[in-house]
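Trainee: here is a sequence with its predicted model. Questions after.
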Amino acid sequence: MRYIVIGAGAVGGTIGARLFQGGHDVVLIARGAHYEALKSGGLRLITPDSTETLDVPAADGPVPTRDDDVLIVATKSQDTISALDPWPRHLPVVCAQNGVDNERTVLRRFEKVYGMCVWLPASHLEPGTVAAFGHPYSGMLHVGRYPQGVDEISRQLVTDLNKSGMYGLDAPDVMRWKYAKLLGNLNNAVDAVCRSGSGGEALTEQARAEGMAVLEEAGIPYATPSEQAEVRGNKVDVRPIEGIERGGGSSWQSLARSSGSIEADYLNGEIVLLGREYGIPTPANEVLQREANRHAREKLPPGSMSAAELAALIDERSAAVSR
């Protein structure tokens, strides 16, 4: 199979680089300065063990397709539709993205859709460069057919990942793992908006408690923390890379790059949506969604608020919904 990675940032760049190192056909799809850097100098992959520049084929839009192509979409969720719109509808699509809405959205347009639950600590803040902090594997990736099951394509992808410095797992219940990841990703807005060390842990717990409440009310299963810990084991330990500060997660990186958009509508916003559908107040996630979007829209840097300021806004919203 040839893997066409749409969105060659931290996650997509690492997956594409590792598959390329494993001897597989890979094309990276990127835009702007990142594409220009890939085209002229290749992809620089930095890990705790090595630094390597890889001559991975790159393009800034659709390429002539083959019968064995698989699209791996690693864009932010808000860019899914526009990223996939130019591609032929018969190609299988793997959603290597946070959130739980992408697979359903893509299934409206493409027949074969796969979920990938991504646990992959990486950063992309400089054109042409990706830093992957995981060791001994760069990431742990559950893969399965959407809405459920596994097939020849998903099994082959898992096999190829496992031969390429990644830890891949067959997951017929892949969305159960993605809902568990969603609960963890409710911290992304706190990580992005709050100043480091200002005490955002309580806000994260509040957002997660709301998330668990709405998932349970909706009857949506998710992998438990003990299941996640058992599977992850010591497969993906986060290691430092000399000379590179890891910074924050994907939402933090969106603010750091002044990208103008952020994934909050598909993370905290997913909990807000379910809360409204089932009549459960979700004030913490409402405020986190709103503030993360405001920071992205106004291109504010990461850490522009204290946890106390954010907590006051959540308290205000909690009082309003309890009236």
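Mentor: That came through, no problem. Predicted model only: the values in this text are computed from it and were never measured. Numbers count the residues shown, from 1 in each chain.
Trainee: CA atoms for contacts and neighbours, from now on please.
Mentor: OK.
Trainee: look at Pro62 and tell me its secondary structure.
Mentor: When classified by DSSP: H, G, I helix; E, B strand; the rest coil, Pro62 comes out as coil.
Trainee: show me what contacts it?
Mentor: 29, 86-87 (C-alpha atoms under 8 Å, 6 or more residues apart in numbering).
Trainee: give me that answer again for 10 Å
Mentor: Going by C-alpha atoms under 10 Å, 6 or more residues apart in numbering, Pro62 touches 4, 6, 29, 83-88.
Trainee: Trp119 now?
Mentor: Here Trp119 is in contact with 11, 96, 98, 134, 138-142, 167, 181, 232, 236 (criterion: C-alpha under 10 Å, 6+ apart).
Trainee: and which of those residues is nearest Leu107?
Mentor: Comparing the contacts of Trp119 against Leu107 with C-alpha to C-alpha places Ala96 closest, at 14.4 Å.
Trainee: ok, now how distant is Gly7 from Val27?
Mentor: Separation of Gly7 from Val27 (C-alpha to C-alpha, to the nearest Å) stands at 11 Å.
Trainee: also this one, for the comparison:
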Amino acid sequence: MKIAVLGAGGVGGYFGARLAAAGFDVTFVARGKHLEAMRTNGLRVISPLGDVTVEDPKAVDDISKVGTVDLVLVAVKLWDTDTAAQSLKPLADQGAAVLSFQNGVHKDEILTRYLPEKSILGGVCYIAAVISEPGVIAHSGTMQKLTFGEYDGTQSKRVQTFYEACQKAGITSEISENIRRLIWEKFVFLVGLSGTTASIRRPIGPIRDNPRTRALLLDVMREVVAIGRAKGVDLPADFAEDRLQFCDTIPATMTSSMHHDLERGNRMELPWLSGGVSEFGAQLGIPTPKNTTITQILELYAAGSKQ
């Protein structure tokens, strides 16, 4: 299986490195100092599950230089999805499957504007990993899981082949027969975690322990569940309560990438997280006061102070 990884950051760099180290033909599409470091010193993953170094990774600066592949893993930031989708059309037209592990629920809707619907697989990733320095990916904790599947629920050959590749690479993986629901399940938790940690500027521990901020976290997630159910996703009515219990099981120091981006002055994925929930609510006539307020609070920081 020939694989291209579009975006070699925390997600793409980690899983791509694991696949490359296992002997699969992986080409990374990266840029800037990270690309230079990969070409000079290789790609290194530092992980509690064992470090990995890909000595001489195949790395290019543009997807057009990848050549023919069987699968493209998309791991760019959400604001780059339109551009990425347009650049992937030649590969999709040649038969490549496209599997996005980006955040949120907008990603595949954007991909289908530019790519054949049959080329798109649904996917969700669970990992805490960042570029700690150019050419180096730092993995926090032991969670590293990919869940993916066909949107029609079939067990296709391409899904099974990628599952076997993940198993060989030591990546925890699972094939889902209802990938749309799983994407929304993660979205409920992600919006709750990102919205509260970024607006409160604290990790999940203090937020879940304080009665008022705990109630805010629950309300934020309830709004996401209401939107999902209105859009036809089969989420249980009390799924936000389930995710609140899940929040009690994660490390107290855990925070969101959006919180990290806020603190570093980076651009944030706000318009596709709490902002996306607020926009869905306006379209559907469903009140989303908590997510709308979070969006308003963070609006002045969404573009990043470095812009």
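Mentor: All right, it came through fine. None of these values were measured; they are calculated from a predicted model.
Trainee: and of the contacts of Pro62 of the first structure, the nearest to Ser259 of the first structure?
Mentor: Taking C-alpha to C-alpha as the measure, Ser259 of the first structure lies nearest Ala83 of the contacts of Pro62 of the first structure, at 15.7 Å.
Trainee: ok but the closest one is inside a strand, no?
Mentor: No - counting by three-state DSSP, Ala83 of the first structure falls outside a strand, being helix.
Trainee: I figured it was touching Cys95, is that so?
Mentor: No - using C-alpha atoms under 10 Å, Ala83 of the first structure is not in contact with Cys95, being 11.7 Å away.
Trainee: more neighbours, those two?
Mentor: More crowded of Ala83 of the first structure and Cys95, by other C-alpha atoms under 10 Å: Cys95, with 27 against 19.
Trainee: for that one, what is the corresponding residue in the second structure?
Mentor: For Cys95 of the first structure, the aligned position in the second structure is Ser100, judged by TM-score structural alignment.
Trainee: the first structure: strands as residue ranges?
Mentor: Using DSSP state E, the strands found in the first structure span residues 2-6, 25-29, 43-46, 51-54, 58-59, 69-73, 93-95, 113-119, 122-126, 129-132, 134-136, 140-145, 167-170, 236-238.
Trainee: with distance to Leu313 of the first structure added, can I get these in CSV?
Mentor: Below are the strands of the first structure laid out as CSV (distance: least, C-alpha to C-alpha, whole Å):
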stretch, distance to Leu313 of the first structure
strand 2-6, 37
strand 25-29, 40
strand 43-46, 39
strand 51-54, 44
strand 58-59, 44
strand 69-73, 35
strand 93-95, 34
strand 113-119, 31
strand 122-126, 30
strand 129-132, 35
strand 134-136, 35
strand 140-145, 36
strand 167-170, 40
strand 236-238, 33
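Trainee: closest one to Glu277 of the first structure among the ones you listed?
Mentor: Judging the strands of the first structure by C-alpha to C-alpha, what sits closest to Glu277 of the first structure is strand 113-119, at 24.1 Å.
Trainee: so where in the second structure does that closest one end up aligned?
Mentor: Strand 113-119 of the first structure covers residues 120-126 of the second structure once aligned (TM-score structural alignment).
Trainee: for the matching stretch, what is the distance to the chain centroid?
Mentor: Relative to the chain's own centre, stretch 120-126 of the second structure is displaced by 8 Å; criterion: C-alpha atoms, centre = their mean, to the nearest Å.
Trainee: give me the neighbour count for Arg108 of the first structure.
Mentor: By the criterion of other C-alpha under 10 Å, Arg108 of the first structure has 9 neighbours.
Trainee: if we can go back for a sec, with the contacts of Trp119 of the first structure in mind, which one is nearest to Ala223 of the first structure?
Mentor: Lys181 (8.6 Å).
Trainee: translate Tyr163 of the second structure into the numbering of the first structure.
Mentor: Alignment note (TM-score structural alignment): Tyr163 of the second structure maps to Val158 of the first structure.
Trainee: residues contacting the closest residue to that match other than its chain neighbours?
Mentor: Spatial nearest neighbour of Val158 of the first structure, chain neighbours left out: Gly168 (4.9 Å); criterion: C-alpha to C-alpha, 6 or more residues apart in numbering. Going by C-alpha under 10 Å, 6+ apart, Gly168 of the first structure touches 116-118, 137, 139-143, 155, 157-162.
Trainee: is it true that Ser194 of the second structure touches Pro271?
Mentor: No - at 11.9 Å, Ser194 of the second structure does not count as touching Pro271 under the criterion of C-alpha under 10 Å.
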